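**Student:** quick one: sequence and predicted model below, then my questions.
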Amino acid sequence: MIKILFALFVICLIGIWAAPVEHSSTSTQPPIAILEQQNEKHEDGSYNFYYHGEDGTHRREEAVVRNAGTDHEFLEISGSYSYFDANGKEVTVTYKADDHGFVPEGGDILPQISVAAKQVSEIVAQPDLDYDKPPNV
């Protein structure tokens, strides 16, 4: 569970880090309208969502529960997001996260980072014997 929370934290950080930043103290930008969106949450913890903004940005994400009901239950997450940089070039990042880590690809992410993340995620992890899974509530 800690790995899943960490992976979601990293996803949020990358989204914030990759988003274009405009420094304009004299004018305010109106909010970007969401043209289309969907959000589904399921009782087993799986979910999917997407949205498309009027400025061409979009994001989609899907999570599937793996090993449901076992001590090794985890979410397998995959998704992508896209935006236009200051030069008008579309930047797209795809990612996956599971019990082995977070692997981003594309956009301005250095290929070395993607390769290293993928290699680490493919290593068969040893179970954390000191971790007690919290009871299901």
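**Tutor:** Thanks, I have it.

**Student:** from here on, just use CA atoms for contacts and neighbour counts.
**Tutor:** Will do.

**Student:** show me which helix runs longest in the chain.
**Tutor:** Longest helix in the chain by number of residues (criterion: DSSP state H): helix 2-18.

**Student:** ok, then the element right after it?
**Tutor:** Counting by DSSP states H and E, the element after helix 2-18 in chain order, helix or strand, is strand 34-41.

**Student:** remind me what that next one packs against, helices and strands.
**Tutor:** Contact here means 3 or more Cα pairs under 8 Å, 6 or more residues apart in numbering; DSSP states H and E; on that basis strand 34-41 packs against strand 47-53.

**Student:** what residues of the strand it packs on count as buried?
**Tutor:** Neighbour counts over strand 47-53 (16 or more other Cα atoms under 10 Å) mark 47-48, 50-52 as buried.

**Student:** for the longest helix of the chain, the distance to its chain's centre please.
**Tutor:** The chain centroid and the centroid of helix 2-18 are separated by 6 Å under Cα atoms, centre = their mean, to the nearest Å.

**Student:** ok, and here's another one to check against it:
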Amino acid sequence: MKCVLLIVFLSIALCMAAPAEEVQIVKQESQVLSDGYNFAYETSDGSKQEQQATLKKIAPEEDALQVTGSYSYLGDDGQTYTVTYTANENGFQPQGAHIPHI
């Protein structure tokens, strides 16, 4: 549940960081299944996000979502930035060329 909340907050933060000009959704897909979900969208400013989640059994009586996805956006410097990520019982694990490796 923590992973889902983090992803929701991350999506909201990306939307709030969008430019003031009116941006249109040019592609949108989603599917909710009994054991997960997936969605994808693309906007007229070049931003994209896609995400897939499946229910994973991590203990005899404990399930968790295994979420994978990516998002990309055009930065103020004109570069496109892409982040791929996994979110699961081990937390949110982003990867991107612009993210420092620890």
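**Tutor:** Thanks, I have it. Please read all numbers here as calculations on a predicted model, not as lab measurements.

**Student:** and the longest helix of structure 1, what other elements does it pack with?
**Tutor:** For helix 2-18 of structure 1, the packing partners by 3+ Cα pairs under 8 Å, 6+ apart come out as strand 90-98, strand 101-106.

**Student:** so the shortest one aligns onto which residues of structure 2?
**Tutor:** Yep, that's strand 101-106 of structure 1 we're talking about. Using TM-score structural alignment, strand 101-106 of structure 1 corresponds to residues 91-96 of structure 2.

**Student:** quick one: contacts of that stretch?
**Tutor:** The contact list for stretch 91-96 of structure 2 (Cα atoms under 8 Å, 6 or more residues apart in numbering) reads 3, 6, 81-87.

**Student:** now the buried members of the residues you listed.
**Tutor:** Neighbour counting over the contacts of stretch 91-96 of structure 2 (16+ other Cα under 10 Å) leaves 3, 82-84, 86-87 as the buried ones.

**Student:** could you dump the helices and strands packed on helix 2-18 of structure 1 into CSV and include distance to Pro30 of structure 1?
**Tutor:** Converted to CSV, these look like this (distance: least, Cα to Cα, whole Å):
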stretch, distance to Pro30 of structure 1
strand 90-98, 21
strand 101-106, 29
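
**Student:** mind listing what the alignment partner in structure 2 of Asn67 of structure 1 touches?
**Tutor:** In structure 2, Asn67 of structure 1 lines up with Lys57, judged by TM-score structural alignment. By Cα under 8 Å, 6+ apart, Lys57 of structure 2 lies in contact with 63-64.

**Student:** ok, then the element right after the one helix or strand Lys57 of structure 2 maps to?
**Tutor:** Using DSSP H and E, Lys57 of structure 2 sits within strand 48-59. Scanning forward in sequence from strand 48-59 of structure 2 by DSSP H and E, the next helix or strand is strand 62-74.

**Student:** mind listing what's buried along that following strand?
**Tutor:** If you call a residue buried by 16+ other Cα under 10 Å, then strand 62-74 of structure 2 has these buried ones: 64-73.
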